[in-house]
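Student: below are the sequence and a predicted model for it; my questions follow.
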Amino acid sequence: MGDTLGRVDPAQALVLYQEGLAIRRKLAAQEPGNTAFQRDLSVSLERMGDTLGRVDPAQALTLYQEGLAIRRKLVAQEPGNKAFQRDLSISLNKIGDTLGRSDPAQALALYQEGLAIRRKLAVQEPGNTAFQSDLSVSLDRIGDTLGRSDPVQALALYQEGLAIRRKLAAQEPGNIEFQRDLSVSLDRMGDTLGPSDPAQALVLYHEGLAIARKLAAQEPGNIEFQTDLIVSLVRLAFAGERPEKHYSEALAILSDLNARGLLSADQSTWVPAVTAKLAEFYGSQAYEALFDKDFTGAEQRANAGLGLDARLDWIKSNLAHALMFQNRIAEADAIYLGLRGTAVQGKPWEQLIEEDFKALRDKNIQHPHMAEIEAAFRKRR
């Protein structure tokens, strides 16, 4: 019941897990030599830790560590028991995840210990898809941890994990989790290759997006699949691949999920973040349109950006320029003169406008009103 309620009613799930934990503690205490009872206790501790992870990470860590101690003991008692070995690798990863930000060195050590176990299990049973999937997860964990300090090694780990996941997805095309894991690996590889091989990164992002779209369409009620799709769209947009299309689609999905209260507190912050990215794209497009002498297009782009985030005053400068070049002087002046004395992007508004005018003049794009605005700025100083 707790597993079923975990996402829809975590508070009630926690109550059920606590009740189950109390029972399993009692049974384990009554028969400390009963390995089944000990293993059950470790599972309950893990479930509790998972439920508390976001709200009380310190308590979650304590529960995970207690479970780890039990699992280390079980493995020592029965080193040939593969289920106990797998359980131990899960505990190592759980604690590594919890320590990831506060103690990355210790997290890496735990991930490496878990990887060693999973390599051994995967070699022992190459046809066991669960063991192969577990191995790919461990490779990703270490790749993530090494990403900044050793990108070459991280790439090698991601490549190994991707190869495993391609094979699993091909073996079981109907396995949704294997398909999702493959899309995650494609995205990670794309992120790692982005700086050195942007073209290949885009190929990987597109492949990952195709999978994410398919999964989101198959299970429209699965929030994880919907947010995976959002992440894939944003990755492509951020990489410069049709930003307007991809940011807009991501924002539409996000806004719908947010309106229905289906996003976590952290995910709800994605809405303003993606909105800002799309607004900034429109603002940049407006600036570029000025240099193409497409002043109507510049106005339209600037208004689109400001419609998403009216606080972006630097976009208002592009709108003012577009209006001026269309000889709508009164509208332009309302912006040019209305924002005098303010700071935009860390510099005085007047300086921003004067720098824009210089850049435009350097491309032989001029208007008589430029000098009048500059004179008005000097008079105010």
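Tutor: Received it, and whenever you're ready, just let me know what you need.
Student: going forward, measure contacts between C-alpha atoms and count neighbours the same way
Tutor: Noted.
Student: which residues outside the host helix or strand of residue 200 are in contact with it?
Tutor: Taking DSSP states H and E as the criterion, residue 200 maps to helix 198-218. By CA atoms under 8 Å, 6 or more residues apart in numbering, the residues outside helix 198-218 that reach it are 176, 179-180, 182-184, 186-187, 189-191, 193-194, 222, 225-226, 228-229, 232-233, 235-236, 239, 241.
Student: and the helices in the stretch 251-381 of the chain?
Tutor: Assigned by DSSP state H, counting those that start in this stretch, the stretch 251-381 of the chain shows helices spanning 265-268, 270-291, 295-308, 313-325, 329-336, 349-362, 369-380.
Student: okay, those helices, which one's buried deepest?
Tutor: Mean neighbour count (mean count of other CA atoms under 10 Å) peaks for helix 313-325 among these, with a mean of 24.
Student: next, the angle helix 349-362 makes with that helix.
Tutor: Orientation check (axes from the mean of the first three to the mean of the last three CA atoms, to 10 degrees): helix 313-325 against helix 349-362 gives 50 degrees.
Student: chain center to helix 313-325: distance?
Tutor: Centroid separation for helix 313-325 versus its chain: 33 Å, with CA atoms, centre = their mean, to the nearest Å.
Student: what do you get for stretch 241-252?
Tutor: 16 Å.
Student: any buried residues in the helix holding residue 200, and which?
Tutor: Under the neighbour-count criterion of 16 or more other CA atoms under 10 Å, helix 198-218 has 198, 201-202, 204-209, 211-216 buried.
Student: and which of those is nearest residue 370?
Tutor: Closest approach between the buried residues of helix 198-218 and residue 370, by CA to CA: residue 198, at 40.1 Å.
Student: take a look at this one as well, against the first:
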Amino acid sequence: MKKITFLILCVFPTMMRAQSPCVQEYKGEVTLFSGKGKGLAGIPVIIDGNQGSPTDANGIFRYRLSKCPGMSVRIKVSSENYAIVNHIETGSYTLRKLADPSDFQFALLLAPARQVEQDRVAYYTTLAGVALDRNLTLQKGRIDELEKLLKSQQQKNEGVIDSLASLRSRYEQVLGEREKRLNDAKSMAVVFAQHTEVDSSYQKAFGLYKEGQFQAALAQLSDNRMQSEKKRFQSKLGLAKQLEAEALQEQAFYINKCVFKATIYRSLNESNKAGEWYREAVLTDTTQATNLITYADYLLKINQLGEPEVWFRKALALNPPDVGKGAILEGLGIYYTDHNRPKEAEVSLLESKRVREKLAWTNPDQYEPDLAVTLHSLGYFYAVMNRSQESEAVFLQAKELRQKQAKRDPDKYEPNLASALNALAGTYFNTNQKAKAETVSLQAKVLLEKLVRQNVNQQNEHELAITLSNLGSIYSTTSRFAEAEVVTLQAKAIWEKLVEKNPGEYGPYLVHMLNNMGEAYLENNRLKETETTLLQARALLEKLLQKDPEQFEPQLAKTMVRLGDYFSRVSQLKEAQTAYAQVEEICKRLAKQNFDEYGPWLTSILHKRGSISTGQEQIDFFRKAVSAQQQVVSQLKNRSSDSLSLAKQLGDLAYESLFSKQFAQAQATAQEGLMLAPGEEWIQANLALAYLLQGKLEQAKAIYGTLKDKPYESDTFKKVFLGDLADLEKAGITHPDMAIIRQLLN
């Protein structure tokens, strides 16, 4: 029997091949990505290493394959001028069973090779957004099915009710975070655009991801399957050299799946899982700069202390191309700025600017948006450092770039232009150029109101609320209180609406707004509005703290400071001390992790507690404030060469020393601060008081006479001087010559 079977197979091989159902001609189409469906002629298409005929005048090609539907093929094009945009879908393409054999099996999107990276990001950005919306549709469909099932049941099933409640909760959460996830789509798109090694299981997961079936996509990338692949390529890496190339390719497949899996978890807002798989990707092969940058950027966005610098540095050590180098240096600059390392921040940001300027010169359309991002970060750094002229110049340059980009592609870049206008307005405001700040903020307001009318999304509304809030600050500091209140309440209403959809994202902005409103109401003696506003802020924070205490504790401290100030104003001193005591405990806790930021807070709150105390308790609080501020100064001297920051802290130490009656120390520290930063004229106010309280009247009069009519913030130094005299007298610190100084000032 076996022998006969063998003979039959040998006698009729041709007939058996003719009967094979899988040998057929497939048809495909090659179009230009930015050409609105325009076919590209003369493009040779390569499938599984074999080149077919070039595309015809309409971009159509035909290919004869002996593979069945469900099998995979690898598709490339043989062209120096063009590259494939949808390369993940073609890198490992699974043949489909066509209802009509004349239908297109393949659809290749091409872009000029010089701009393929940019077009890939644009393509996958759109695709990631579509995937998110399809996922929402699938979730809504499951909810509808369960609701119908419940209605049809005479006796309600508790399991179905619980499942429905859980699904509804998850759907509302994802819906509320939709805009944030869409904003993350570009980050995801960059991940997809960078993946050049994909296999069939990646391609299957990608197909499910496109349809919004995130859980099904994760099933294709299950932990067990991933671990099995890892063991397989690791074992092959240990075999003979001939297997090394295959193992390395499988390793590349695995790494790209890890990054893809992290991307899906980001879509699901599961940051811990996303971090795990990003880390797995970079630890599997620490020589891939692109993945290191992706991981470091992710850690930077979630504000992971210390970690972003480590991974950015590792990526930089691999000497990546200038595109990657510009991103690394900008990320490091942001990290150093946020962690009070100004010299390193400036060096990194200026080098990022230099690298991206060189790239923009070669291809403006592709690289000028990246240059604008670096300029924004550099402008922010200069603003933090109070280097106003440099901040203004850089933000102006960023604005001009964004205007150019918005003119070319309004839908894509007008939101970026609005952000650039807000940044420039902030610089004008901080340098007391209120008229310019107002003009630029109004330009941003008009643009954002148009964007919101055209496309009501959370990001546009959020940026509009920022603009309105900025206008409120401008109007308030120019004594236009009625106008300030109108725009501030408009911003508050927008953020209240956004907080309902996504409290974690927009809650901090609403709390910040409420704190500022409470402070403004208190300054204008509108005590009822002060209490109502600050209690609203506290109530919101109590909810947010349940989800993320680490993020929102600093906000709670700020709110409780203002509540303490309110209670102090209305002579509810017990309640004020309770509020301040809560802030003191928070500051002590936070200072252990970040003393540079929260050490000065502790000084301030101890001073406030002393100012509403009496007798020995008051003396003790003022001494504690001096001790806390001495620690701030000492740490700065030991760890930082930033003379401006040190000068400011010395100025504050001089002020605290006055209240503990250490007048000679106050004089010495004020003089030291002024030697480091002569332009910080406010320190002279403390030096003048130190002279006055030591009986050095002439030196004090010289300072008061010189500065009293000079502008300071929204008023003059005269107001500051009189306020300081009143505060000292309230604390029981007086001198006969104070009357002479008051007469001089008035």
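Tutor: Sure, I can see it. Just so you know, these numbers come straight off a predicted model, no measurement behind them.
Student: in JSON lines, list the helices of the stretch 251-381 of the first structure along with distance to residue 158 of the first structure.
Tutor: Shown next, in JSON lines, are these (distance: least, CA to CA, whole Å):
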{"stretch": "helix 265-268", "distance to residue 158 of the first structure": "25"}
{"stretch": "helix 270-291", "distance to residue 158 of the first structure": "26"}
{"stretch": "helix 295-308", "distance to residue 158 of the first structure": "37"}
{"stretch": "helix 313-325", "distance to residue 158 of the first structure": "40"}
{"stretch": "helix 329-336", "distance to residue 158 of the first structure": "50"}
{"stretch": "helix 349-362", "distance to residue 158 of the first structure": "44"}
{"stretch": "helix 369-380", "distance to residue 158 of the first structure": "54"}
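Student: closest to residue 85 of the first structure out of those?
Tutor: helix 265-268 (33.7 Å).
Student: contacting residues around the closest one?
Tutor: By CA under 8 Å, 6+ apart, helix 265-268 of the first structure touches residue 258.
Student: aligned to residue 67 of the first structure, what sits in the second structure?
Tutor: Matched by TM-score structural alignment, residue 67 of the first structure corresponds to residue 398 in the second structure.
Student: burial count for its match?
Tutor: By other CA atoms under 10 Å, the residues close to residue 398 of the second structure number 29.
Student: what of residue 406 of the second structure?
Tutor: Neighbours of residue 406 of the second structure using other CA under 10 Å come to 18.
Student: check residue 435 of the second structure too.
Tutor: Neighbours around residue 435 of the second structure, by other CA under 10 Å: 14.
Student: what lines up with it in the first structure?
Tutor: Using TM-score structural alignment, residue 435 of the second structure sits opposite residue 105 in the first structure.
Student: now that match: how far from residue 352 of the first structure?
Tutor: As defined by CA to CA, to the nearest Å, residue 105 of the first structure lies at a distance of 45 Å from residue 352 of the first structure.
Student: how about residue 89 of the first structure?
Tutor: In terms of CA to CA, residue 89 of the first structure sits 56 Å off from residue 352 of the first structure.
Student: which SS class is the residue most central in space within the first structure?
Tutor: Centroid-nearest residue in the first structure: residue 231, 5.8 Å away (criterion: CA atoms, centre = their mean). Here residue 231 of the first structure is recorded as helix under DSSP: H, G, I helix; E, B strand; the rest coil.
Student: returning to what we had before: residue 376 is in contact with the match of residue 67 of the first structure, correct?
Tutor: Yes: with contact defined as CA atoms under 8 Å, residue 398 of the second structure counts as touching residue 376 (6.3 Å).
Student: which neighbours do those two share?
Tutor: In contact with both residue 398 of the second structure and residue 376: residue 420, using CA under 8 Å, 6+ apart.
Student: the alignment partner in the first structure of residue 459 of the second structure sits in which helix or strand?
Tutor: Using TM-score structural alignment as the criterion, residue 459 of the second structure maps onto residue 130 of the first structure. Residue 130 of the first structure belongs to helix 129-146 when elements are defined using DSSP H and E.
Student: residues in the second structure aligned with the helix or strand just after that helix?
Tutor: Going down the chain from helix 129-146 of the first structure, the next helix or strand is helix 151-171, by DSSP H and E. Using TM-score structural alignment, the residues of the second structure aligned to helix 151-171 of the first structure are 481-501.
Student: give me the mean deviation of that stretch from the first structure.
Tutor: Compared with the first structure after the fit, stretch 481-501 of the second structure shows a mean deviation of 0.8 Å (mean CA distance after the TM-score superposition for the first structure).
Student: ok, residue 588 of the second structure touching residue 602?
Tutor: Yes: contact criterion CA under 8 Å: residue 588 of the second structure and residue 602 qualify, at 6.9 Å.
Student: so the residue nearest to the centre of the first structure versus residue 216 of the first structure, what's the distance?
Tutor: 12 Å.
Student: and if you look at residue 370 of the first structure?
Tutor: To residue 216 of the first structure, residue 370 of the first structure is 51 Å away according to CA to CA.
Student: if any of the contacts of helix 198-218 of the first structure are buried, give me the PyMOL selection for them.
Tutor: Typed into PyMOL, the line below selects the buried ones among these, using 16+ other CA under 10 Å:
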select buried, resi 176+179+180+182+183+184+186+187+189+190+191+193+225+226+228+229+232+233+235+236+239+241
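Student: in the second structure, where's the longest helix?
Tutor: helix 116-152 (DSSP state H).
Student: what range does that one cover in the first structure?
Tutor: Per the alignment by TM-score structural alignment, helix 116-152 of the second structure matches no residues in the first structure.
Student: and the angle from the helix or strand just after that helix to helix 458-477?
Tutor: Downstream of helix 116-152 of the second structure, the next assigned helix or strand under DSSP H and E is helix 158-176. In terms of direction (the same axes, to 10 degrees), helix 158-176 of the second structure departs from helix 458-477 by 60 degrees.
Student: tell me what the helix or strand just after helix 158-176 of the second structure is packed against?
Tutor: Where DSSP H and E defines the elements, the next helix or strand beyond helix 158-176 of the second structure is helix 178-183. Applying 3 or more CA pairs under 8 Å, 6 or more residues apart in numbering; DSSP states H and E, one finds that helix 178-183 of the second structure makes contact with helix 116-152, helix 458-477.
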